[in-house]
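Participant: Sharing a sequence plus its predicted fold:
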Amino acid sequence: MRGWKHLTWGVLGAAVVAGCASTTPRELLDARYAYQRASSGPAAQYSPDALAAARDALNQANRSFEHERDSERTRTLAYVALRKAQIAEALAGASVAQQERQQAEQQLAMSQASEAERTRQELEKARAELSEAQRLRAEAEQRQAQLSQQQQEAAQQQAAAQQADQARREEEARQAQLSEAQAKMDQLNAQLEQERQARLDAEKRAAEAQAEARAQAEVADALRNIRQVKVKEEPRGLVLTLSGSVLFRSGSSDLLPTARRRLDEVADALKKTQSPLVIEGHTDSKGPAEVNEELSYKRAESVRDYLVERGVDSSRIRTEGRGEAEPIASNKSPEGRANNRRVEIVIERGVGGAGEQQQQGGETGGSGTQPSPDQTQQPSPEQAPQPPPGP
């Protein structure tokens, strides 16, 4: 089919070119238009034979026009081609209409069948509902008869039940007296048990407090014997203060070799107790506060990591970066700033609370924040000269 379409359009093209030399008859133009419309419509599918006949007729008219120009024969052939194109289009329209009518009839038949099926189902449902209603009515009448019989039996049993109820009340009164006596006895036993348990708990707490006090005292004595470590008692616990100049270079969070030796001794002492630990980093006021806070946090983390390497349980420790917020000396002098640059390890009072305190304070604790890559490249805030380590 594609071949004859190319042939026809070739003939049409030749005819158009030829038409440039002379005037094309109106009949031939109409035939060409009629064929073009038919071939682009449903005729190509529904009336291909008629469309092929129209094509052949149009080709004859075009050839006649090429040889005879505007002759009577050309006009007659063009009219024949026009009519055949119209016939092909009409046949296709009739086929389309026939197909649509058949589809409509099929849809109507399906709709009628569906409606009939729905009606049948509704009728069956109504019959089932009627049968169920009749069954329920029969059951209700049967239950009513049974209820009447039960009421008669109940009336006969009521007198006997009253006598039994009187006996039951008398028995309940006796049972109530016995229950009251038993309750008083149980209450007394419970009070005795509570007192015994309270005494045992108090003895246990006293023993734990004594053991903790001995461990704290032993740790405090061990820590006081370490050079360059200051130990003092505060309400929050036993506080160890290590000078920043002993632990780190200015502006750095990497531990010095001398710091490792000091921390080895501190770790050995801390392992003697299971009390929670808080490691706080502090700086002086030189530089931006955000940078100081970051540096203090990183220093606290360095101390924590080293203590963990030396065997201190990491679950006991939380770290905080305090920055310049808690000075212990004036930041106006080099000596004061050197004292403010420090790391404090707080041994909190109370054994076994490290896990809970870390959950409350977060994994890292305090106001210290994880440093960003941009912050790690900022210059050190600590530019004051470091004094020599103290004893």
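Facilitator: Happy to help now that I have it.
Participant: contacts, neighbours, all on C-alpha from now
Facilitator: Noted.
Participant: Would you agree Glu320 falls within a strand?
Facilitator: Yes. Glu320 forms part of a strand when assessed by DSSP: H, G, I helix; E, B strand; the rest coil.
Participant: Quick check, it in contact with His282.
Facilitator: No. Taking C-alpha atoms under 8 Å as the definition, Glu320 is not a contact partner of His282, at 9.1 Å.
Participant: list residues touching both of these two?
Facilitator: Ser296 (C-alpha atoms under 8 Å, 6 or more residues apart in numbering).
Participant: distance of Glu129 from Arg120?
Facilitator: Relative to Arg120, Glu129 is positioned 14 Å away (C-alpha to C-alpha, to the nearest Å).
Participant: Likewise for Gln144?
Facilitator: From Gln144 to Arg120 the distance is 36 Å (C-alpha to C-alpha).
Participant: can you map out the strands along the stretch 201-350 of the chain?
Facilitator: 229-234, 237-243, 277-282, 317-323, 342-348 (DSSP state E, counting those that start in this stretch).
Participant: could I get those as CSV with distance to Ala173 and mean neighbour count?
Facilitator: CSV is the format used below for these (distance: least, C-alpha to C-alpha, whole Å; neighbours: other C-alpha atoms under 10 Å):
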stretch, distance to Ala173, mean neighbour count
strand 229-234, 65, 15
strand 237-243, 63, 20
strand 277-282, 64, 28
strand 317-323, 64, 27
strand 342-348, 61, 23
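Participant: Which one of those lies nearest to Lys84?
Facilitator: strand 317-323 (98.7 Å; C-alpha to C-alpha).
Participant: now the closest one, how far from the chain's geometric center?
Facilitator: Centre-to-centre, strand 317-323 and its host chain are 32 Å apart (C-alpha atoms, centre = their mean, to the nearest Å).
Participant: now do stretch 150-164
Facilitator: For stretch 150-164, the distance to the chain centre is 66 Å (C-alpha atoms, centre = their mean).
Participant: burial of Gln216, as a residue count?
Facilitator: Counted with other C-alpha atoms under 10 Å, the neighbours of Gln216 add up to 23.
Participant: here comes the other one, which I'd like you to weigh against the first:
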Amino acid sequence: MSRIYLDHAATTPVRDAALEAFVSQAKRNGNASALHSAGRSVKFHVEDARDRLAATLDADPTEILFTAGGTESDNLALKGLYWANRPNDVILATGIEHPAVIETLEWLEARENATVVFVDVTEEGFVDVGAFKAALEEYAGRIAVATLMWANNEIGTIQPVEQIAELCQAAGVDFHVDAVQAFGSLPITFAPGMTTMALSGHKIGAPVGIGALLVRRDAKPVPVLHGGGQEREIRSGTIADALILAFAAAAVEATQNLSEESTRLAGLRDQLIHAIQEHIPTAKLQGPADPNYRLPTNVHFSFAGAEGDSLLFGLDMAGIESSTGSACNAGVSRPSHVILATGQNESAARSTQRFSLGHTTTQEDIDAVIAALPGIYRAAAEAGMAAEKSSIRTANSHR
């Protein structure tokens, strides 16, 4: 049975161009920090890749620091800027951020006496810009860093990050942007007012293990890793040259036909959304109703009466690979923190299913999901109803 992969937000298949770049560079010997000919050759190829990646983001190459991925980039930015700006102790964020951000903030709160202030979001997941501005004013003189993801990894909401960047710049506050889900799906740039921005290679078709943190040239986050100081003395570690070249190749390919590919995927996304709404009227679309403010790759629903895990396993048995939310929380049965942060109840947060499209998604994939999902939902809902009745009987028997 051929399988249908609709979990591109977790990771997407490696692009041929990225794989070819990786293999070609991996055959070269040399450490980019070495001064001999082999080292200088590797360094040349790394800097060329840095230039090409920077060009896709309208950034200066010196602003790009290579990391092991989005999680490291978020940690380095948030911890580094918090430490750099102490004694300021306040961090502004929202409750819908990725676990790599949320758990870093919780660590800073528990271990470094940070005061984390969560700004409200709407039910569709948009940050309340007025509330964000009010928080900047209320905590003026105390804010170490503010952070906001460009696009939500679960419900696909595209945030007004450039507007928030302007507010932070006017307030003199360092601003970190998690752009892991946005890069390769939206036309993004390292805009004025942004201090740092996190990227991940495997979300756009590079191998796992490479990412980047863009750091404004006048910013100096305190390092989290110490050693050789290879990346502007902010990030240490031997240069992963083959992964870096693969990342650059994937970035160039993902962005060179971005408009056409986004239009193609948005069309497939909308077909799936409309079909689910038609065939399962009780399903609730999560995230923006307006498709212009939703990632072109994102379809996310809460399915009343069905556990998300039941839907996932039913789909998996039918050869369709989807997700209940962030892959970083996979294997842990708990409600979506994103749905809860939008003010919805635990039932909605436990009944979620995310279908995320990518560069390998076809019309046939979407047609197959549309054909299979209604029956899978009915089975999951019936199982949920039976489990609820059994629970009630058990509770009554113990009275």
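Facilitator: Looks like it came in fine. From a predicted model like this one, the values you see are computed outputs, not experimental measurements.
Participant: where does the TM-score land?
Facilitator: Laid over one another, the chains give 0.22 as their TM-score (TM-score structural alignment, normalised by the length of structure 1), with 131 aligned residues with a C-alpha RMSD of 6.1 Å.
Participant: thinking again about what came up before, for the strands of the stretch 201-350 of structure 1, please prepare JSON lines with the additional fields distance to Glu100 of structure 1.
Facilitator: Shown next, in JSON lines, are the strands of the stretch 201-350 of structure 1 (distance: least, C-alpha to C-alpha, whole Å):
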{"stretch": "strand 229-234", "distance to Glu100 of structure 1": "99"}
{"stretch": "strand 237-243", "distance to Glu100 of structure 1": "96"}
{"stretch": "strand 277-282", "distance to Glu100 of structure 1": "88"}
{"stretch": "strand 317-323", "distance to Glu100 of structure 1": "84"}
{"stretch": "strand 342-348", "distance to Glu100 of structure 1": "93"}
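Participant: what's the closest of those to Ala61 of structure 1?
Facilitator: strand 317-323 (101.8 Å).
Participant: and the longest strand along structure 2, which residues are buried?
Facilitator: Longest strand of structure 2, by residue count under DSSP state E: strand 143-149. Using 16 or more other C-alpha atoms under 10 Å as the test for burial, strand 143-149 of structure 2 gives 143-149.
Participant: And stretch 76-90 of structure 1, by the same measure?
Facilitator: For stretch 76-90 of structure 1, a neighbour-count test (16+ other C-alpha under 10 Å) marks 77-90 as buried.
Participant: Could I get the residues you listed in JSON lines, plus columns for distance to Gln163 of structure 1 and secondary structure?
Facilitator: Below are the buried residues of stretch 76-90 of structure 1 laid out as JSON lines (distance: C-alpha to C-alpha, whole Å; DSSP: H, G, I helix; E, B strand; the rest coil):
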{"residue": "Leu77", "distance to Gln163 of structure 1": "125", "secondary structure": "helix"}
{"residue": "Ala78", "distance to Gln163 of structure 1": "123", "secondary structure": "helix"}
{"residue": "Tyr79", "distance to Gln163 of structure 1": "121", "secondary structure": "helix"}
{"residue": "Val80", "distance to Gln163 of structure 1": "120", "secondary structure": "helix"}
{"residue": "Ala81", "distance to Gln163 of structure 1": "119", "secondary structure": "helix"}
{"residue": "Leu82", "distance to Gln163 of structure 1": "117", "secondary structure": "helix"}
{"residue": "Arg83", "distance to Gln163 of structure 1": "116", "secondary structure": "helix"}
{"residue": "Lys84", "distance to Gln163 of structure 1": "114", "secondary structure": "helix"}
{"residue": "Ala85", "distance to Gln163 of structure 1": "113", "secondary structure": "helix"}
{"residue": "Gln86", "distance to Gln163 of structure 1": "111", "secondary structure": "helix"}
{"residue": "Ile87", "distance to Gln163 of structure 1": "110", "secondary structure": "helix"}
{"residue": "Ala88", "distance to Gln163 of structure 1": "108", "secondary structure": "helix"}
{"residue": "Glu89", "distance to Gln163 of structure 1": "106", "secondary structure": "helix"}
{"residue": "Ala90", "distance to Gln163 of structure 1": "105", "secondary structure": "helix"}
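Participant: Greatest separation within those residues: which pair is it?
Facilitator: Leu77 and Ala90 (19.7 Å).
Participant: quick one on the thing from earlier: show the subsequent helix or strand relative to the longest strand of structure 2.
Facilitator: Of the helices and strands lying after strand 143-149 of structure 2 in sequence (DSSP states H and E), the nearest is helix 161-171.
Participant: which secondary structure elements does that following helix contact?
Facilitator: Where contact means 3 or more C-alpha pairs under 8 Å, 6 or more residues apart in numbering; DSSP states H and E, helix 161-171 of structure 2 is packed against helix 129-138, strand 143-149, strand 175-178.
Participant: Including distance to Ala54 of structure 2, could these go into TSV?
Facilitator: TSV is the format used below for these (distance: least, C-alpha to C-alpha, whole Å):
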stretch	distance to Ala54 of structure 2
helix 129-138	29
strand 143-149	20
strand 175-178	16
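Participant: closest one to Leu285 of structure 2 among the ones you listed?
Facilitator: strand 143-149 (20.5 Å).
Participant: just the angle between the closest one and helix 161-171, please?
Facilitator: 170 degrees (axes from the mean of the first three to the mean of the last three C-alpha atoms, to 10 degrees).
Participant: now the angle from strand 143-149 of structure 2 to helix 129-138?
Facilitator: 170 degrees.
Participant: picking up where we left off before, for the longest strand of structure 2, name the packing helices and strands.
Facilitator: So strand 143-149 of structure 2, by 3+ C-alpha pairs under 8 Å, 6+ apart, packs with helix 70-84, strand 90-94, helix 161-171, strand 175-178.
Participant: Which positions in the last one come out as buried?
Facilitator: It refers to strand 175-178 of structure 2. Those buried within strand 175-178 of structure 2 under the rule 16+ other C-alpha under 10 Å are 175-178.
Participant: Max pairwise distance over those: which two?
Facilitator: Taking C-alpha to C-alpha, no two of these sit farther apart than Phe175 and Asp178, at 10.1 Å.
Participant: shared neighbours of the two, which are they?
Facilitator: With C-alpha under 8 Å, 6+ apart, Phe175 of structure 2 and Asp178 have common neighbours 147-148.
Participant: show me the contacts for Asn75 of structure 2.
Facilitator: Counted by C-alpha under 8 Å, 6+ apart, Asn75 of structure 2 has contacts 100-101, 104.
Participant: Turn the helices and strands packed on strand 143-149 of structure 2 into CSV, columns for distance to Val299 of structure 2.
Facilitator: Output for these, formatted as CSV (distance: least, C-alpha to C-alpha, whole Å):
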stretch, distance to Val299 of structure 2
helix 70-84, 22
strand 90-94, 21
helix 161-171, 21
strand 175-178, 20
